[in-house]
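>>> Sequence plus predicted model, see below.
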Amino acid sequence: MRIVYVCLFELVLLALHNAVVFGSPVDSQAPFGTNPGPDARLSKPQRRPYGFWDSLFNPEWVARQENVIEDVFVDQVTGDVYYSERRPTEGGRNILRKAPTQEAVFDGPWDARSRAHEYGGGHAIAHNGTVYFSNLSDNRVYQVLPGGVPKPVTPACPEWRYADFIVHPLVPRFLLAIREDHTYTLGDCIVNTIVIIDTETGVVRGAGTAWPVPPQPGCEPDAPSFLDSPRLSPDGRYLAIRAWYHPYMSWESSEIWVCDLQPQYDSAGEATLGNLGLCNRIGEDEEIALGEPNWVNAKSFMFTNDVDGYINPWIYDVRTGKTRRLLPSVVNEDFGEATWRFGMSHNAVLYNDYILSTSFRDGRSQFYVIKISDGTYQRFHTPLAYVSYIRRVADGVVVFIGMTDTTPLTLWKMSIKPRAQVMALDELTYELNTIGHTDWMDDAFPVAYISLPTAYTFNNPTTGESIHAIYWPPTNPDYAGGLPGELPPVVVNVHGGPTHMAQQGLNWETQLFTSRGFGWLSVNYGGSMTYGVEYRNRLLGKWGIVDVDDSVQAVKQLGELGIVDGSRAVIRGGSAGGFTAFTALATVPDLFAAGTSMFGVSDLRTLQAVLHKFESHYLLKYVGGTPENDPELWRERSPVSNAANIKSPLLILHGAEDPVVPVDQAVTMLDAIKKHGGRVELRIFEGEGHGWRQAETIKEALEREINWYRDVFSGNQSSA
């Protein structure tokens, strides 16, 4: 087996890691992005209490680095690559750019985003130089011709939200998209359908298929609750689309339907699209989840399937109607993750008989090239820690969003080529380059300040079950460590979801803390994705129990290893992670010295009453029962009910316009803790929703959190 790694970019970073010289006296540390001068670095690293180191990274600088690439899409006619970029300094709006020139697709106040499913994604597509995108302010779809300005191609109807576009390859005036209709906003009366958009007339109509499903509750009893991933075969004859039904999320139970869709021609020979025809159903078992359909050719497509306990790649043959596993045996890794957003992808077609597919191991992406005809495969070892949104560009060429341990999330191009004329797995080589924005490289890059992750697997002493976690140690070359005999405090970070994941790779928020002398521990508690179905199902009926216990055990056992000071652990999280932070402080009141909850859940009962459709049945499985048939369980699991137990100082941060977890969840918790004499502080950020998008919010939230922990540990000795 011979593999050649070509990645000059990584060599540059390594050189920077070994050669860069930075720094200034600790009482006047210059922020990263300024030039402290050749004599600024300390001649000898100092010792200072962990958590109180000065750092080149400050919250303002981190906020400016948050121009995150949220999606990438490829014009399949021209091969041009485009990406969507979040702009915190412009109110958090999304712009569209063309790679690698970074040319903007439009000027002006446009915001390329969708609120379908509330989490959005899949908000743009390009075809033959023309770009289409969903605009957040009015929810209309806009067309941008080459050199033109955005023009609406859907009616003015703010109740209609669009996502997951696909252009018909034979009749490109027609877009297919998922439409979420909020005309009637009562629960299941929000209707999700596949629609056809005529970009020349502005007419939007339903695809008109008779779904092959039994009646379902709600306003559309003969339709699924949700749809995503509409994918047309290369000849435009078939549509593959994923469907699922309440009470499931797509990664718990879902199907793929393959429907006939052929152009029709009028007497003048002009082509149009009729309704979807006969649909075949794949995956009728409620206990399995399918996803990510991706056409290999006009007669077959690959998809993911978790029927064997792990999300693995499969293939479907339209001619026979049969499916088969792509790999010769089950690989105990998940080739996918929770699809909270439209458009996520972990696979792409390389050549007629080869695909690229990525999985996860210990929170880190793994690369596989799989030969379709016989299931043999080759693994590539790359410097990338996390990748998603993989798109085909041409034979052997893909693009994706990814990050390494020393480079943040950006756009990458990978070329996979045979060494000889005859294609052979053991003769494949790859080349890897960044093609997206690299504003963070404008300044000398302080790689020596970057903390690198280590994956840990602990065992629960009571159940014997595994607990997965990732740890980043304190890292700052200006300091030789803390005080003699001192171990570092640790920030226990709990991911959201709750069926989501923490991954390896560079995150500036993490580095903000590790460069100040904090350890950072991200816990993939039982219920997290990418560790198999059985691991994920550990949380069913036990949200607020398993997640808390696993987080507690992870920090205790890391402390027992002598890596962190377990008596100086703080816990923080956003959304579902904020719920876990609340619950841990209330149920294990003597373990954590402080906590921060960002847009977190405090009262499950009131949240269930107002949850948006996408998650309206989600809590029922992970709490158990309903607030009506088991009110005591829902009361007891709600952190606000146990607020009297919270002894540690608690910082609560929330967006005023959060559509997922309303801000009254924060206010209720604030009032309950104050009533019992606890120390608590609430900051509500105007103009923010479920998560931070604006630079000023990002900056202030980080400043408040750092100061909160420093105040707890030693009484305002220093500031962020």
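All right, it came through fine. Keep in mind that what you see is a predicted model, and the values were worked out from it rather than measured.
>>> going forward, measure contacts and count neighbours with C-alpha atoms only.
Fine.
>>> Go through stretch 164-178 and flag the buried ones.
Residues 164-171, 173-178 are the ones in stretch 164-178 that count as buried (16 or more other CA atoms under 10 Å).
>>> now swap in stretch 308-316 and tell me
Quick answer for stretch 308-316 (16+ other CA under 10 Å): 309-316.
>>> Report all helices and strands that the strand or helix carrying Ala584 contacts.
In the assignment (DSSP states H and E), Ala584 maps to helix 576-587. Helix 576-587 makes packing contacts with strand 490-494, helix 546-560, strand 569-574, strand 592-598 when contacts are defined by 3 or more CA pairs under 8 Å, 6 or more residues apart in numbering; DSSP states H and E.
>>> what packs against the third one?
What that stands for is strand 569-574. Strand 569-574 sits against strand 490-494, helix 576-587, strand 592-598, with contacts defined as 3+ CA pairs under 8 Å, 6+ apart.
>>> Can you name the element that comes right after the host helix or strand of Arg161?
Assessed by DSSP H and E, Arg161 sits inside strand 160-167. Downstream of strand 160-167, the next assigned helix or strand under DSSP H and E is strand 174-181.
>>> Show me what counts as buried in the next helix-or-strand element following that next one.
For strand 174-181, the following helix or strand on the C-terminal side (DSSP H and E) is strand 191-198. Using 16+ other CA under 10 Å as the test for burial, strand 191-198 gives 191-198.
>>> this is the comparison structure:
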Amino acid sequence: MASKTIAPYGEWKSDISAEDATAGSRSLTSPRVCPKTKRAFFVESRTNGTNGIVEITPTRLKHVLPDGSSAATTVYEYGGLAYAVIPGNKLTILFSDAHAKALKVLDVDEGTVSAILESATLRYADFDAHPEIADGSHDHAWVLAVEEDHAKPKPEDVKNYVAAINTVTKEIKRVVEGADFYSYPRFSPDGRYMAWLQWSHPNLPFLGVKLFLAEFDSSDASVTNIKAVAGRDGNSIAEPRWSPDGQLYFGSDESGYRQLCKLDNGSSETIMLPGLENAEIGEAQWRVGCQTCIFLTNTTIIAAPVTFGSYQLVHINLQTKTWTKLDVPLTDIHTDCLAPISATSFLVIGSGHTTPSGVYRVTILPPNLTTQTTILCSSVDAILPESIFSSPGHIQLTTANPQPARGYAYFAINYTGSSGHGKAYREALFGAWGILDRDDVVEAINHLASRGMIDRARVGIEGGSAGGYNVLCSLTWHPDVFAGGISYCGVGDLKALDVETHKMESHYLEVLLKLDGMSEEEKEALFRARSPLYHAEWITAPLLLVHGDEDNVVPIEQSREVKGRIEGRGGQVEMIVLEGEGHDFYRADSWRTILVEGEKWWARTLLGRRGGE
């Protein structure tokens, strides 16, 4: 019997190496199944920061995209769905290659790649193939996509469209224009109609989004009879999805929570699902092409609703308007994670509390909807025992004690403004960004400390992007609460963000700070009051800044200026610059740096180990 080793909290030896968590791991997304052949694919990240496409064959996983190409897009900077399976006489895949700045076609069986377009200014994403392609009508081989034109690179000059791409003739036509943003262009099953989402400044992917419907003529890709069908009166729409028999469904937050709705005679009908009234169905995310709700049959839906930040996988019967939670060992199922295979099976990408992310095939067995779940691909190479992982507790400041990991208690806060808690909670942050979110953090710390769940003297805070802003705000306005912090690509100067950020978020502050009606002097004063940069001398806790030098969302100068301010008054601050990385980090070596240096930072600041060793 092995003897136990006693060690202080935070110094327990880990069975997970940095290599296991970086070079030995990969991100998995966007499962898709050819509707004609049922051949299945997904996107897998490579250690060099590019993305491959993997086919799921009966006997193995086959990497079908040559190493010289990458399935990735930078539409709206955050990207998203970068490919579509084209089920013609020869199976092909249309994909965006952001690294090569090209739109390409892969012949899956021959393994050859050809370019439809090479452009330094045009970007494409969120693809959907016309159903005539599956019937062999190659003259009308149209694929819908979101097109983004950076011919004039200033955010106010960048243009977006819905485009139709002919994969045979290489013709590209702009078929819908006039709005600032588009997403989810999708053909009806008979190809006669197309639906899409659109919104304009200052609205956002989850605010003021409308659903449009039009007729589509496949002979020349002309679009007629355009009309808005949902999203009026300030409601916001997400994830439109056609049923196999041609009914249009979508998520709408009209009730206060994003509920499943159906277009019926020109108006939306909410599908009442008792027990899911406070759930959000269908994602409204920064990344295009999210697929968290799919049809298996005309009357059967698989969905991954989120309730107060917790996901579940459910089977919805539209005939009886009932739902059943599926017995699948996954708790984190979001973004672009589902694809239908048959009337009783589907692919899902997700992770559990004690299991890494993976691609799974789920088969539903009648009559009680029991399931058979098979893992097809794990996101990690190492085989790690589930016993070394902790199972978190869901806390609404009232629930069970979370289990410690290596002696660290980790608390992920859904502060005011977070999604998955309904419209009112999400919009409560509007006008109060930088106040309510930072104060929520301290309230959570006080609660955890009062219950004896954490050591109040050894609390650290970390976050990225808006979460990085929260780190900087929390350290600035609550300097005595934290022993250290790490900000990843965090916002330090709101005015600079307002001036320098990319198109989609270039009016974000109008919403988050409620700038409408303010004079320029009032805006200037508010920017300064809410910007940690101008109060950085208040930060007394050691701060680590991590930033990609090609970040187009929050430029790296933001972190450099914060660092300079803290250094100017003699504070403790360090900075890691990840060369060649943008707002999101993709390369394995970048993540290894973050992991190794982050662990050293917490060892120094929370555990008091010199040098972090």
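Received, thanks. Since the model is a prediction, treat every value here as computed from it, not as a measurement.
>>> Pipe the helices and strands packed on strand 569-574 of structure 1 into a markdown table and attach mean neighbour count and distance to Tyr618 of structure 1 per row.
Listed next are those as a markdown table, based on neighbours: other CA atoms under 10 Å; distance: least, CA to CA, whole Å:
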| stretch | mean neighbour count | distance to Tyr618 of structure 1 |
| --- | --- | --- |
| strand 490-494 | 28 | 19 |
| helix 576-587 | 27 | 12 |
| strand 592-598 | 26 | 20 |
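>>> can you redo these as CSV with distance to Trp692 of structure 1?
Converted to CSV, those look like this (distance: least, CA to CA, whole Å):
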stretch, distance to Trp692 of structure 1
strand 490-494, 17
helix 576-587, 14
strand 592-598, 10
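>>> And the ones you listed: which comes nearest Leu278 of structure 1?
Nearest of these to Leu278 of structure 1, taken as CA to CA: helix 576-587 at 40.4 Å.
>>> Structure 2: matching residues for that closest one?
Per the alignment by TM-score structural alignment, helix 576-587 of structure 1 matches residues 466-477 in structure 2.
>>> How are the strands of the stretch 201-350 of structure 2 distributed by residue range?
Ranges of strands within the stretch 201-350 of structure 2 are 210-217, 222-230, 237-242, 248-252, 259-264, 267-270, 293-297, 300-303, 306-307, 310-311, 314-317, 322-325, 338-342, 345-350, based on DSSP state E, counting those that start in this stretch.
>>> quick one: which of the ones you listed is nearest Val113 of structure 2?
Checking the strands of the stretch 201-350 of structure 2 against Val113 of structure 2 by CA to CA gives strand 338-342 as the closest, at 24.6 Å.
>>> Show me what Thr370 of structure 2 lines up with in structure 1.
Using TM-score structural alignment as the criterion, Thr370 of structure 2 maps onto Thr429 of structure 1.
>>> swap in Pro244 of structure 2?
Aligned partner of Pro244 of structure 2 by TM-score structural alignment: Asn297.
>>> Now that match. Nearest residue, chain neighbours left out?
Distance criterion CA to CA, 6 or more residues apart in numbering; nearest residue to Asn297 of structure 1, sequence neighbours excluded, is Pro234 at 6.5 Å.
>>> got it, and Thr47 of structure 2?
The shortest distance from Thr47 of structure 2 to any non-neighbouring residue, by CA to CA, 6+ apart, is to Ala588 (4.8 Å).
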